[in-house]
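**Student:** 3D model of this:
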Amino acid sequence: MRRARALLALLVATVLAAVAGCGAGADPADPPRLVLGVIPYENSQSVTDDWKPFVAMLEKASGKPVELKVLTDYAALIEGQRAGVIQLAVYGSLSYVLAHDTGAGVEPLGVEIMRKGAKPEYRSYLVTKAGSPIRSLGDLRGKRVCFVDPNSTSGYLYPVAALLAEGIGSGDYTARYAGGHDATVLGVRDGDCDAGAVQDRLFDEALPSEGRIAQKDFQKIWTSGPIVNGPLAVSTKLNPGLRKTLADAVISEGNADALGVPDVAGVWGFAPVSDSLYDSVREACAATKVKVCGG
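**Tutor:** Predicted coordinates for the structure are as follows:
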């Protein structure tokens, strides 16, 4: 355990040093550049291109250069905001709650929506191979279950809450962390996991359209209720005027229609949001008492 914590600390320190770069010593309220931190839902090679129009919009609105930083670990994203070297971050719902409630100094600018005027929500699945004898949550006792990351909302928290509601605790199955929603599904396909947690949009749309999976090869054994979408959050270390400028730009210009693109990294854009929208995630944390929530 100590070795794992030491490795995580080293990873976070390395990422922060890389992100800080030439911004070391800058005024955190008005830095010369802004850093936007993102974590892809899948191992996509086009992340930089996906975000390029949005980054350009932020640069025009703020009058500052904006650097896109692609991370693979929510802990590094949270600590980057805590340290003030990542000013903007795209979170999942759980990782946002963890950042906000542990004093990382963040506030939401907008919540992701898939279509203009759509509700800011999605669902989580647990899937197995087609033809698997695993047909229900109860069948997962003694099995290998792939999750995304302990800080993932649909890839960990809500599936774990569903298992606990069925009386299935962490000692009743073997948990594995694949690192991405696509990796959990591919792990199931390749036989590395008996079941995997995945976000609905990736399983239903992105992976099939990319030709990476065929849905006929899988079966869903569980679907969650609605989960609130993640937010784009800003560091409260930035001065209030700059935060308002960014918030106004994100809501009015940070969408597919305004940018003239098919989508903004897989979503239509962002809707107005307040921190209280994430109270349902806090309730799930309290109910599960999983370690990442302080349980």
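
**Student:** rest of the way, CA atoms for contacts and neighbours
**Tutor:** Noted.

**Student:** can you list contacts of the longest strand seen in the chain?
**Tutor:** Scanning the chain for the strand with the most residues, using DSSP state E, yields strand 106-113. Defining contact as Cα atoms under 8 Å, 6 or more residues apart in numbering, one finds that strand 106-113 is touched by 81, 99-100, 119-121, 229-236, 246-247, 250-251, 267-275.

**Student:** try 7 Å this time
**Tutor:** The list of residues contacting strand 106-113 from outside it, by Cα atoms under 7 Å, 6 or more residues apart in numbering, reads 99-100, 119-120, 229-236, 247, 251, 267-275.

**Student:** to compare against the first, here's another:
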Amino acid sequence: MPSIRRLPLRLAFLALAGCGAAGAHAQDACAYRGDLDAQYCDANRDLVADTPTDPKRLKDPSTLVFAFTPVEDPAIYEKLFRPFMGHLSQCVGKKVVFFPVQSNAAQIEAMRSGRLHIAAFSPGPVNFAVNLSGAVPFAIRGNEQGPVGMNLKMIVRKESAFQKLEDLKGKRIAHTSPSSNSGNLAPRALFPKIGLTPDTDYKVVYSGKHDQSILGVKTGDYDAAPVASDVLQHMTDRGVVKADDFRVLYTSEMFPTDAYAYAYNLEPALQTRIKQCFYDYKVPAEMAKGLGGDRFLPITYQKDWALVRTVAASAGELFTRDAFDKAASGKK
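**Tutor:** Below you'll find the model as predicted:
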């Protein structure tokens, strides 16, 4: 089964490649950028793009565009975020619109091109968003105990014969997309240590999204799938699947859930207002039930995404344009 994510990735990378001239100019003026793409600079070495010092490069749009990570049907999250969109609009004094995206690549390209100003990125794609799109993570969902996290769960059909990970050798297993943390990078980093190596011990098939992996296991299209626990829980809560549809063969330690980020080149005063509007918001009950967490808590990419970067490094992944190019071409 071909990945539905491949075509959007290719198209997105073509758009990214078109920014080469601007990046070359930025490269001449920047002393240090680490893994960031050529149009960004990281003089303070905090791993995210610096806000431009040239006032001409700063943006103060009349309408702010927000997108939630495309893990499931965007319409579901557009409805959940409707109260927050109203709050954010009133709080910053600007119109705020929800932009439904169908793939991680499309979301990353939209922020890079300047069409997306604020976004929630999935744990793995956060790294690509930071390095290629100038995304600056600043918040995560949480509660009074702290940030809300998620686990990687390897699921199989309840009625299947699979009882342990080793039983999946030689089988067809759905990973979500190349940049996904729980859906691809974490399995590649963690499973070999417990005797199951992706692409060697089993055939990897990219499904495109966590919900498609979950539904694919339920219908028997895939023998198993590593999926994000929060997506599985949301689908169970809404009755899309049942908890007893699946058997969980493996549960990882906790990872951070999606990160909320703004575009690096927004006016500094606007950046400050956006952050404060998030931190001051009391998440209503319906939104909290659908997303998890009743508040937004401050984070930094350097500190709070260290585990995700470590897993990516263990899996041999680099979040550079070259790595994005390989993902776009379907190469590992």
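
**Student:** related to what we said a few turns ago, now intersect the contacts of strand 106-113 of structure 1 with the strands, please.
**Tutor:** By the criterion of DSSP E, membership of the contacts of strand 106-113 of structure 1 in strands covers Pro231, Leu232, Ala233, Val234, Ser235, Gly269, Phe270, Ala271.

**Student:** And the fifth one, what's its match in structure 2?
**Tutor:** Okay, so that is Ser235 of structure 1. Using TM-score structural alignment to pair residues, one finds that Ser235 of structure 1 aligns to Ala263 in structure 2.

**Student:** State the distance from that match to Ser180 of structure 2.
**Tutor:** Distance, Ala263 of structure 2 to Ser180 of structure 2, by Cα to Cα, to the nearest Å: 21 Å.

**Student:** again with Glu109 of structure 2
**Tutor:** If you measure Glu109 of structure 2 against Ser180 of structure 2 using Cα to Cα, the figure is 16 Å.

**Student:** and what of Pro192 of structure 2?
**Tutor:** Computed as Cα to Cα, the Pro192 of structure 2 to Ser180 of structure 2 distance reads 18 Å.

**Student:** Looking at the two, which one has more neighbours?
**Tutor:** Each of Pro192 of structure 2 and Ser180 has its neighbours counted (other Cα atoms under 10 Å); Ser180 has more, 25 against 14.

**Student:** The more buried one corresponds to which position in structure 1?
**Tutor:** Under the alignment defined by TM-score structural alignment, Ser180 of structure 2 corresponds to Ser152 in structure 1.

**Student:** How about that match: what's its closest non-neighbour residue?
**Tutor:** Spatial nearest neighbour of Ser152 of structure 1, excluding adjacent residues (Cα to Cα, 6 or more residues apart in numbering): Leu94 at 6.1 Å.

**Student:** just Ala119 of structure 2 next, same as before
**Tutor:** Excluding its sequence neighbours, the residue lying closest to Ala119 of structure 2 (Cα to Cα, 6+ apart) is Ala67, at 4.7 Å.

**Student:** What segments of the stretch 51-200 of structure 2 are helices?
**Tutor:** Counting by DSSP state H, counting those that start in this stretch, residue ranges of the helices within the stretch 51-200 of structure 2 are 74-80, 82-92, 104-112, 123-133, 186-190.

**Student:** Return the most buried member of those.
**Tutor:** helix 123-133 (a mean of 27; mean count of other Cα atoms under 10 Å).

**Student:** quick one, that one and helix 104-112 angle?
**Tutor:** Comparing the axes of helix 123-133 of structure 2 and helix 104-112 via axes from the mean of the first three to the mean of the last three Cα atoms, to 10 degrees yields an angle of 40 degrees.

**Student:** all helices in the stretch 201-332 of structure 2, in order from the N-terminus.
**Tutor:** With DSSP H, counting those that start in this stretch as the definition, the stretch 201-332 of structure 2 shows helices at residue ranges 210-219, 229-237, 268-280, 285-291, 301-304, 306-314, 321-329.

**Student:** the longest helix in structure 1 is where?
**Tutor:** Looking across structure 1 with DSSP state H, the single longest helix is helix 2-20.

**Student:** now for that one, which elements pack on it?
**Tutor:** Contact analysis of helix 2-20 of structure 1 by 3 or more Cα pairs under 7 Å, 6 or more residues apart in numbering; DSSP states H and E lists helix 74-82 as its packing neighbours.
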